[in-house]
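# Return atomic coordinates for the entry below.
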Amino acid sequence: MAVRQGADTDVDAERLEDLVEVAHRIRAAIESVIEGKGDVVRLTLTVLLAEGHLLIEDVPGVGKTMLAKALARSIDCPVRRVQFTPDLLPSDITGVSAYNQQTRDFEFKPGPVFANIVVGDEINRASPKTQSALLECMEEHQVTVDGVTYTLESPFMVIATQNPIEMEGTYPLPEAQRDRFTVKIAMGYPDPAAELEMLDVHGASQPLAKLEPVATTAEVQALIRGVRAVYVSQSVKKYAIGLVDATRHSPDLRLGASPRATLHLVRAARAHAALSGRDYVIPDDLQDLAVPVLAHRLLPSLEAQGQRRHPEQVMTELVRRVPVPDTK
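Below you'll find the model as predicted:
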């Protein structure tokens, strides 16, 4: 795979091929734990390479936390897990300045957000004030405590899970927070064959405990640099804008996607293309990602709610309507 002329990159073409091979290694390691969910694993890896964040929403027991842990263990990097509860405080996530009697000064005690991968379990169980502690770090990759700003190391990825059916004791994520997640996915129930394999594998042992890192932090950083080099033509960029703009004018939606959503869509498309062995984005990449990248940012109109039409359905219809550019 070669890098197109004009791409901003410090990774040569030969090295980029090696980096794609590393991405496949990580994917294979995750799939050794998560059976029958190849599409979900690919999307998860796409978000990592796009420098984004992932929201996993589904019913209990389908492997949401297992997927997050599998990705974290596949990479040799600092990983922290946060169990969100109603009594969790913002300082429990970002850290706190504590007084040191020996030095007679305040010193900063970093919180769990100071890691390359942060796994937030049941994020909608925390109060809105605690949820908002993630806003700055997810968008700007920095944390401000007591007027001092601390930069987070790269790569930085938040993988959050939430249960969509339990309402008591939960706080729905506000639009501003959902907009910071690059992709929202649902695990779904496994098919009978995958569930049978799960009984054979997980019934006798815990494969997650045996999972060893297959990539280093430096390799992931190089992967991300390689993805940034993937070429996006002007026609494909206009197509991405057309998909997002369609959500802003749809009568079925009272809130369309933001400019941040356009940026996330193009970044994810670059990663999607790289994982497909291409150094350029095609319209198919945007079509494959439009629903998982855009749907969770949309709010249906009252009429659409009355017709039980979900944002995913509306987005699927919009993808069919927006004209596809000729990239030949």
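
# make it CA atoms for all contacts and neighbour counts henceforth
OK.

# So which residues of the stretch 1-150 of the chain form helices?
13-31, 38-49, 64-74, 91-94, 128-131, 135-140 (DSSP state H, counting those that start in this stretch).

# buried stuff in stretch 251-266?
By 16 or more other C-alpha atoms under 10 Å, the buried positions in stretch 251-266 come out as 252-253, 255-258, 261-262, 264-266.

# Stretch 210-221 now?
211, 213-215, 219-221.

# and V322, which of the helices of the stretch 1-150 of the chain is closest to it?
Distance to V322, taken as C-alpha to C-alpha, is lowest for helix 38-49 among these, at 23.1 Å.

# Show me what that closest one is packed up against.
helix 13-31, helix 217-228, helix 259-275 (3 or more C-alpha pairs under 8 Å, 6 or more residues apart in numbering; DSSP states H and E).

# Comparing these, which comes out most buried?
Mean neighbour count (mean count of other C-alpha atoms under 10 Å) peaks for helix 259-275 among the helices and strands packed on helix 38-49, with a mean of 23.

# So which residues make contact with that one?
20, 23-24, 46-47, 49-50, 52, 179, 182, 227-228, 230-232, 237, 240-241, 244, 279-282, 285-286, 289-290, 293-294 (C-alpha atoms under 8 Å, 6 or more residues apart in numbering).

# how far does the next helix-or-strand element following that helix sit from the chain's center?
For helix 259-275, the following helix or strand on the C-terminal side (DSSP states H and E) is helix 283-294. Put simply, helix 283-294 sits 14 Å off its chain's centre (C-alpha atoms, centre = their mean, to the nearest Å).

# follow-up on the earlier one: distance to V322 for the helices of the stretch 1-150 of the chain - can I get that in a markdown table?
What follows is these, written out as a markdown table (distance: least, C-alpha to C-alpha, whole Å):
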| stretch | distance to V322 |
| --- | --- |
| helix 13-31 | 31 |
| helix 38-49 | 23 |
| helix 64-74 | 33 |
| helix 91-94 | 41 |
| helix 128-131 | 35 |
| helix 135-140 | 29 |
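
# how about these, which one is nearest N100?
Closest among the helices of the stretch 1-150 of the chain, using C-alpha to C-alpha: helix 91-94, at 17.5 Å.

# any idea how far that closest one is from the chain center?
Mean-position distance between helix 91-94 and its chain equals 21 Å (C-alpha atoms, centre = their mean).

# Second input sequence below; structure requested for side-by-side comparison:
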Amino acid sequence: MENTQTERYHQQIESIFSEMGKVVVGQRYMINRLLIGLFTNGHILLEGVPGLAKTLTVNTLSKILHLQFQRIQFTPDLLPADLIGTMIYNQKQSVFEVKKGPIFANMILADEINRSPAKVQSALLEAMQEKQVTIGETTYMLDRPFLVLATQNPVEQEGTYPLPEAQVDRFMMKVYVDYPTKAEELEVMRRMANMSFAGEVQTILTKEDVAEITKAINAVNISESLEQYIVELIFATRKPAEYGLREEANYIQFGASPRASISLNRAAKAIAFFNKRDYVLPEDIKEVASDVLNHRITLNYEAEADGVTARQIIDRILSKVSITK
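Alright, predicted model coming up:
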């Protein structure tokens, strides 16, 4: 890859952050993770209480990228056919015709995904994993890139349905969205209290640009020792006692799946690329480890009783597992 080409990609990525700043105050961390998902073909799950600009951020990002966008509001009465489409009978021609659902887009915002029951959540499985949808007896390939950005309210909130483990594992990262700082909240209040605030943004990337940046990230080098380090981190979630994590072993019911290794590798490459490097450092892996693993470690009731979180366990694993030369 020519340096001038790579520099152009880095400038485009910085321009995305600048354009996002015209509408969204702060939340650079969330935007960074959304871009990692976009450029590595990974779906992102955003969790946070209502009002933290999750939907606004995804909506604004879709405008900056020249991609087809669909927003699906998940509700308790939503049906799988409302998501993927269905067969409609044409009385004039006496034939069944396919009516494609909103899933046929490049970017899907699954808003408040845990407001719908399991049968609707499961309808996303084939689309997210196989990049295809089956309606009737016909299978339709989805356009690339295909990215599902799902938002959910904390499970403790009333009227929510916890996502099944198989569904959660399809997401590359689960990103916790936190409250803004005092300065950011002051800026949010001033902007949104202004009734004439429009927040117009410009298109930065095309579908072809996204594909080229994806290729550039895929070409980032990762050493064998760091590949082995990723595998050791994943195995530490499955057999923590073997890594000297005996206390944590009492809390973990199931460890991370092989998808975690793949996602951690891809995300670390993206972080390295964003930092204008063509090689991965251990810090890149550690930076995204919590986002990649926090939803893939299933804790038992004892952990819940003791107030232990997956993120705390991940921090202990990162401090315990070392890199072998």
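
# tm score of chain vs chain?
The pair, once superposed, lands on a TM-score of 0.92 when counted by TM-score structural alignment, normalised by the length of the second structure; 316 aligned residues with a C-alpha RMSD of 1.7 Å.

# on that earlier part again, to D200 of the first structure, which of the helices of the stretch 1-150 of the first structure lies closest?
For D200 of the first structure, the closest of the helices of the stretch 1-150 of the first structure is helix 13-31, at 15.2 Å, according to C-alpha to C-alpha.

# so how far does the closest one sit from its counterpart in the second structure?
By mean C-alpha distance after the TM-score superposition for the first structure, the fitted helix 13-31 of the first structure averages 2.3 Å away from its aligned residues in the second structure.

# Run through the neighbouring helices and strands of that helix.
helix 38-49, helix 64-74, strand 215-216, helix 217-228, helix 259-275.

# Which residue range of the second structure does the first one align onto?
Under TM-score structural alignment, the counterpart of helix 38-49 of the first structure in the second structure spans residues 28-39.

# contacts for the matching stretch?
Contacts of stretch 28-39 of the second structure (C-alpha under 8 Å, 6+ apart): 17, 42-44, 57, 145, 147, 149, 172-173, 175, 177, 210-211, 213-214, 217, 267, 270-271.

# if we look at stretch 182-199 of the second structure, which residues are touching it?
Contacts for stretch 182-199 of the second structure (C-alpha under 8 Å, 6+ apart): 22-23, 25-26.

# Next, count neighbours for the equivalent of L152 of the first structure over in the second structure.
Matched by TM-score structural alignment, L152 of the first structure corresponds to L142 in the second structure. L142 of the second structure: 17 surrounding residues under other C-alpha atoms under 10 Å.

# Would you mind confirming that L142 of the second structure makes contact with M107?
No. Between L142 of the second structure and M107 there is no contact under C-alpha atoms under 8 Å: 10.9 Å.

# Just give the nearest non-adjacent residue to Y189 of the first structure, would you?
Among residues not flanking Y189 of the first structure along the chain, V62 sits closest, at 6.2 Å (C-alpha to C-alpha, 6 or more residues apart in numbering).

# who's in contact with the one you found?
Counting by C-alpha under 8 Å, 6+ apart, V62 of the first structure has contacts 187-190.

# residue in the second structure matching E140 of the first structure?
Checking with TM-score structural alignment, E140 of the first structure has E130 as its match.

# Apologies, that question was intended for R267 of the first structure.
By TM-score structural alignment, R267 of the first structure lines up with R266.

# List the contacts of the residue nearest the centre of the second structure.
The centroid of the second structure falls nearest to I44 when counting by C-alpha atoms, centre = their mean (1.1 Å). I44 of the second structure is in contact with 33-34, 37, 148-150, 171-175, counting by C-alpha under 8 Å, 6+ apart.

# can we see that at 6 Å?
By C-alpha atoms under 6 Å, 6 or more residues apart in numbering, the residues touching I44 of the second structure are 149, 171-173.

# What of V214 of the first structure?
S74.

# Now check the first structure for the residue matching E232 of the second structure.
Under the alignment (TM-score structural alignment), E232 of the second structure pairs with G242 in the first structure.

# From F181 of the first structure, how far out is the closest residue in space to that match that isn't next to it in sequence?
Of all residues not flanking G242 of the first structure in the chain, V322 sits nearest, at 6.8 Å (C-alpha to C-alpha, 6+ apart). When distance is defined by C-alpha to C-alpha, to the nearest Å, V322 of the first structure is 24 Å away from F181 of the first structure.

# What's the match for K182 of the second structure in the first structure?
By TM-score structural alignment, K182 of the second structure lines up with P192.

# Count the neighbours of that match for me.
Around P192 of the first structure there are 10 residues (other C-alpha under 10 Å).

# Relative to L199 of the first structure, how far out is it?
Per C-alpha to C-alpha, P192 of the first structure is found 11 Å from L199 of the first structure.

# Next: F181 of the first structure.
Distance from F181 of the first structure to L199 of the first structure, by C-alpha to C-alpha: 32 Å.

# Same drill for the two, tell me which one is more crowded.
More neighbours surround F181 than the other of F181 of the first structure and L199, with 26 against 11 (other C-alpha under 10 Å).

# The more buried one matches what in the second structure?
Checking TM-score structural alignment: F181 of the first structure goes with F171.

# contacting residues around its match?
Applying C-alpha under 6 Å, 6+ apart, we find F171 of the second structure in contact with 43-44.

# Could I get the contacting residues of the corresponding residue of the first structure for V292 of the second structure?
Residue pairing (TM-score structural alignment): V292 of the second structure is matched to V293 of the first structure. Taking C-alpha under 6 Å, 6+ apart, we find V293 of the first structure in contact with 182-183.
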